[in-house]
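Trainee: Give me a model of this one.
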Amino acid sequence: MDEALLRTLTPTVIGVLVRRGADFAAAEDAVQDALVEAVRLWPQRPPADPKGWLITVAWRKFLDAARADSSRRHREVRVEAEPAPGQGEEVDDTLWLYFLCAHPSLTPASAVALTLRAVGGLTTRQIAQAYLVPEATMAQRISRAKRTISGVRFNQPGDVATVLRVLYLVFNEGYSGDIDLAAEAIRLTRQLAARIDHEEVAGLLALMLLHHARRAARTGPDGRLVPLAEQDRTRWDTRLIAEGVDLLQAALARDRLGEYQAQAAVAALHADARTAEETDWVQIVEWYDELVRLTDSPVARLNRAVAVGEADGPRAGLAALAELDPTLPRYPAVAAYLHERDGDLLTSARLYAEAARAAPNLAERDHLTRQAARLNARLRD
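Mentor: Here you go, the predicted structure:
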């Protein structure tokens, strides 16, 4: 069973059904039903034309649902036999689906779920497992999203920034359950890059690849988090780094800088350093200055404070940090790191403990707790 092929064909088949007259929600439901049939039947009887098979079965599923709805509502619904494939069947609707699933009327969580299902071809169960929520909860979220965008038609170019934000949200979820969301986000962003010539699409793909290249070194054999400065750089994926740098350089050459290109430039500078000590922190600060100019993001300002602390010393970093809201996520962790660099172990230990209590996941909480314990042990000596 080629699950990757099924997921790749999903948006195409949804598009075919929509062009034949199905609304998006009905088309998406019918395609999901067809995918279930494919998983059941293909291992024993693989079709010669997988796309044609899916279109045929999905269309029949839609017709069955339309007839049942007609009977329930006591009204006639005009349904025809399956149209013969024609030139229109070769139209690629994937890009349209990207924009539809990232519609501004949807919440970020709903947009992510719908993108993973309609464009990514994942089942509701797989998405629920990846986000560690009950399947019924995820099904309700997807159903609400489909109702929200029911009848939406695009008569002008969609918002690329919204699509990219959704893909970045998927990537940042990382890995959980049997679906690797980081790898899935890269696959979907590659797919988008093949369909739209946009420097920020290339920038986001470069950013994902450069971050993903460090994945194997991010945790130790015991599952503990390994900070960037302590990672074994021989475990970084040089192939992904080279691809990411090439994509970034081509995007930057177009001289239309965006936030994902700026973030990718920071990641590229980290990837370029053979050791943590060789990191070009001065350039990284300059790129964060660009990112702040582009987005005025508090998170960018927080990361910039770390970079300033490395480039100009911990007190300069603390001065930059003092300009920010202390309630920002990760603020205590950044403050703890800079105070330790400045020699104030007591304050650092207290802040690491505070950061641990607010950590968003167990791995990060464990890391920050260990940092606090390490400093407390030094203070007792």
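Trainee: Please count neighbours and contacts with C-alpha atoms only from this point.
Mentor: OK.
Trainee: distance between stretch 285-296 and the chain's centre?
Mentor: 22 Å (CA atoms, centre = their mean, to the nearest Å).
Trainee: swap in stretch 128-135?
Mentor: Using CA atoms, centre = their mean, the offset of stretch 128-135 from its chain centre is 16 Å.
Trainee: can you give me the end-to-end distance of it?
Mentor: 5 Å (CA to CA, to the nearest Å).
Trainee: Same check on stretch 98-105?
Mentor: 14 Å.
Trainee: buried residues in that stretch?
Mentor: Neighbour counts over stretch 98-105 (16 or more other CA atoms under 10 Å) mark Tyr98, Phe99, Leu100, Cys101, Ala102, His103 as buried.
Trainee: What are the boundaries of the helices in the stretch 1-150 of the chain?
Mentor: 3-19, 24-41, 50-73, 94-101, 108-114, 124-130, 135-148 (DSSP state H, counting those that start in this stretch).
Trainee: That should have said the stretch 201-350 of the chain, apologies.
Mentor: Going by DSSP H, counting those that start in this stretch, the stretch 201-350 of the chain shows helices at 238-252, 259-272, 281-295, 298-312, 314-321, 331-341, 345-357.
Trainee: closest to Leu228 out of the ones you listed?
Mentor: For the helices of the stretch 201-350 of the chain, proximity to Leu228 was assessed by CA to CA; helix 259-272 is nearest, at 8.9 Å.
Trainee: what's around Leu228, how many residues?
Mentor: The number of residues packed near Leu228 is 13, by other CA atoms under 10 Å.
Trainee: these two touch, right, it and Thr219?
Mentor: No - applying CA atoms under 8 Å, one finds Leu228 not in contact with Thr219, separated by 10.2 Å.
Trainee: shared neighbours, these two?
Mentor: Shared contacts of Leu228 and Thr219 (CA atoms under 8 Å, 6 or more residues apart in numbering): none.
Trainee: Just give me the closest of the buried residues of stretch 98-105 to Ala109.
Mentor: Ala102 (10.2 Å).
Trainee: Tell me how far that closest one lies from Tyr168.
Mentor: 12 Å.
Trainee: before we go on, could you also do this sequence so I can check it against the first one:
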Amino acid sequence: MNESLLRELAPAVIGVLVRRGADFAAAEDAVQDALVEAVRGWPDDGAAPGSPDGAGGGVPVRDPKGWLVTVAWRKFLDAVRADTSRRRREELVEAEPVPDPGGALDDTLQLYFLCAHPSLTPASAVALTLRAVGGLSTRQIARAYLVPEATMAQRISRAKRTVSGVRFDQPGDVATVLRVLYLVFNEGYSGDVDLAAEAIRLTRQLAARTDHEEVTGLLALMLLHHARRPARTGPDGRLVPLAEQDRGRWDTVLITEGVELLQSALARDRLGEFQAQAAVAALHADARSAEETDWVQIVEWYDELVRLTASPVARLNRAVAVGEADGPRAGLAALAELDPGLPRHDAVAAYLHERDGDLVLAARLYAEAARSASNIPERDHLTRQAARLNARLRG
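Mentor: Prediction:
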């Protein structure tokens, strides 16, 4: 049984059921039931089992998505028939629907828009999309939001109920869709390349059908970050900081495409946050070595990003850039204006204090940053940094 295949197919199957008339919550429930049958019955090679109506005699079929759609639809019909309070809906959906013509619609992309519907708050839209489309578990989403799993489960359930009566051809907010795509990409970039690739695929499709400079900017940003992925970890799995990465391992084809997309977006003179972030990524990609990085321009782009978003994270990254452009004390002065409780604040402070020569404070801050790290590779990297400085101090 191929779990990655199931995760890829699930959102498209939900989309098919919703377009056939199922409400969102019922569609997801039916698809989950179908996935359970697939997990139990599909062979290890990932092929679907025989025809779901039993006529196949166990002969594998060549259309796993079609198998899931058929099983999920019948699960939905069974649920409708069992619910006597929904007789009217049963009359509407009892007949088998006409097959979708040619698969012309991308149901996964359509599902993104449904999950980002204006009737939802941005936080709920992101959570619902990550659950229904991104394939993340409720627990993973709860960790991302720093809330209890039960709280996130309730939020997702409420969001599902909210969009259950929404027509599937009514798109959601593009800005929310972009934030969802970027969050899914970041989940994939930090630990699951398949999610990152799926986010890029969907953003490409959105860019092809949406005349929006920020969509192009987001796609450029994803490609420029994704180009560095092969160099982000060493052979032993250790995190490799940007300054130490082997730039010969960066994907120059993706970099070239990302830069060209960014230039086309910036030429429209309607700057947005994703374009500004992509500009920073492009400046890093343009430098042949860490020493040749144009930190002055990077600071200027972070100034634009802070103006656009007032994001504390952007201000934290700006402090690092200021430290590189104007020296560590200038960076520490910029950092002093920020909330010490920000994620990665201690790590940034440790780096700047080390550059300023205060190794004792830097070592302590690296250790504190490691204790609050959000993932194991980052924690291990910060722990090694603290150990490195402590070894120097003892020597």
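Trainee: Tabulate the helices of the stretch 201-350 of the first structure in TSV, adding columns for mean neighbour count and distance to Leu5 of the first structure.
Mentor: TSV is the format used below for these (neighbours: other CA atoms under 10 Å; distance: least, CA to CA, whole Å):
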stretch	mean neighbour count	distance to Leu5 of the first structure
helix 238-252	19	23
helix 259-272	22	29
helix 281-295	18	37
helix 298-312	21	37
helix 314-321	20	48
helix 331-341	22	43
helix 345-357	21	42
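Trainee: can you put these in a markdown table and add distance to Ala194 of the first structure?
Mentor: As requested, these are exported to a markdown table (distance: least, CA to CA, whole Å):
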| stretch | distance to Ala194 of the first structure |
| --- | --- |
| helix 238-252 | 13 |
| helix 259-272 | 17 |
| helix 281-295 | 26 |
| helix 298-312 | 29 |
| helix 314-321 | 40 |
| helix 331-341 | 38 |
| helix 345-357 | 41 |
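Trainee: Looking at these, spot the one closest to Gln129 of the first structure.
Mentor: helix 345-357 (25.3 Å).
Trainee: start and end residues in the second structure for the following helix or strand past that closest one, please.
Mentor: Sequence order places helix 362-380 as the next helix or strand after helix 345-357 of the first structure, per DSSP states H and E. Structural correspondence for helix 362-380 of the first structure: residues 376-394 of the second structure, per TM-score structural alignment.
Trainee: So which bits of that stretch are buried?
Mentor: Buried residues in stretch 376-394 of the second structure (16+ other CA under 10 Å): 377-387, 389-390.
Trainee: do the same with stretch 179-195 of the first structure
Mentor: Buried residues in stretch 179-195 of the first structure, counted by 16+ other CA under 10 Å: Ile179, Leu181, Ala182, Ala183, Glu184, Ala185, Ile186, Leu188, Thr189, Arg190, Leu192, Ala193.
Trainee: The aligned residue in the second structure for Gly21 of the first structure - how many residues pack around it?
Mentor: Aligning on TM-score structural alignment places Gly21 of the first structure opposite Gly21 in the second structure. Residues near Gly21 of the second structure, counting by other CA under 10 Å, number 16.
Trainee: what's the spacing between Gly21 of the second structure and His117 of the second structure?
Mentor: Gly21 of the second structure is 17 Å from His117 of the second structure, by CA to CA.
Trainee: Give me the neighbour count for Ala68 of the first structure.
Mentor: 13.
Trainee: OK, contacts around the residue most central in space within the second structure?
Mentor: Ranked by distance to the mean C-alpha position of the second structure (CA atoms, centre = their mean), the top residue is Val184 at 1.2 Å. Residues in contact with Val184 of the second structure (CA under 8 Å, 6+ apart) are Leu130, Gly134, Leu195, Ala196, Ala199.
Trainee: That one maps to what in the first structure?
Mentor: Aligned by TM-score structural alignment, Val184 of the second structure pairs with Val170 of the first structure.
Trainee: Same question for Phe76 of the second structure.
Mentor: Aligned partner of Phe76 of the second structure by TM-score structural alignment: Phe62.
Trainee: Likewise for Ala333 of the second structure?
Mentor: So Ala333 of the second structure corresponds to Ala319, using TM-score structural alignment.
Trainee: hang on, the earlier thing: which residues touch the match of Phe76 of the second structure?
Mentor: Listed by CA under 8 Å, 6+ apart, the contact set of Phe62 of the first structure reads Ala22, Ala26, Ala27, Ala30.
Trainee: wait, isn't the last one in contact with Lys61?
Mentor: Yes - with contacts defined as CA under 8 Å, Ala30 of the first structure counts as touching Lys61 at a distance of 5.3 Å.
Trainee: So between these two, which is more surrounded?
Mentor: Ala30 (27 against 20).
Trainee: so who does the more buried one touch?
Mentor: Ala58, Trp59, Lys61, Phe62.
Trainee: what do you get for Thr162 of the second structure?
Mentor: Counted by CA under 8 Å, 6+ apart, Thr162 of the second structure has contacts Ser119, Leu120.
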